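Predicted coordinates and the sequence they were generated for:
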Amino acid sequence: MLKNLQNWPFLNWTKLGLSMGVWSIRVSRALILPN
């Protein structure tokens, strides 16, 4: 029970963090590099 409560939010936030990291990298590249 405790493992499910601890692991699910952790995995969920990890996926969110990874997607946000990729998005922020794309935005920073778009702002730094002229298109």
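Happy to help now that I have it.

alpha carbons only for contacts and neighbour counts from here, please
OK.

What is the burial count for residue 20?
12 (other C-alpha atoms under 10 Å).

got it, and the one 5 residues further on?
Look at residue 25: counted by other C-alpha under 10 Å, it has 12 neighbours.

now swap in the one 3 residues further on and tell me
By the other C-alpha under 10 Å criterion, the neighbourhood of residue 28 contains 11 residues.

Got another one to weigh against that:
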Amino acid sequence: MKANVKTVWYHIVSRSSSLVYELQFLSFVVLVGL
């Protein structure tokens, strides 16, 4: 059970971090576009 929770937590963290990277990339593109 502990390993299961760890895996789920890892997926959540990796997803949110990639989402942050996507947002940073989008804002960078917007700034360069302006």
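Arrived safely, thanks for sending. These numbers come from a predicted model, not from an experiment.

which residues of structure 1 does the helix or strand hosting residue 25 of structure 2 align to?
In this structure, residue 25 of structure 2 sits in helix 2-33 according to DSSP states H and E. Mapped onto structure 1 using TM-score structural alignment, helix 2-33 of structure 2 spans residues 2-33.

Have a look at how far, on average, the helix holding residue 25 of structure 2 is from structure 1.
In the superposition against structure 1, helix 2-33 of structure 2 averages 0.9 Å from its aligned positions (mean C-alpha distance after the TM-score superposition for structure 1).

How many residues are close by residue 10 of structure 1?
Count around residue 10 of structure 1 with other C-alpha under 10 Å applied: 12.

what's the answer for residue 5 of structure 1, then?
9.

Please apply the same query to the one 4 residues further on.
Counted with other C-alpha under 10 Å, the neighbours of residue 9 of structure 1 add up to 11.
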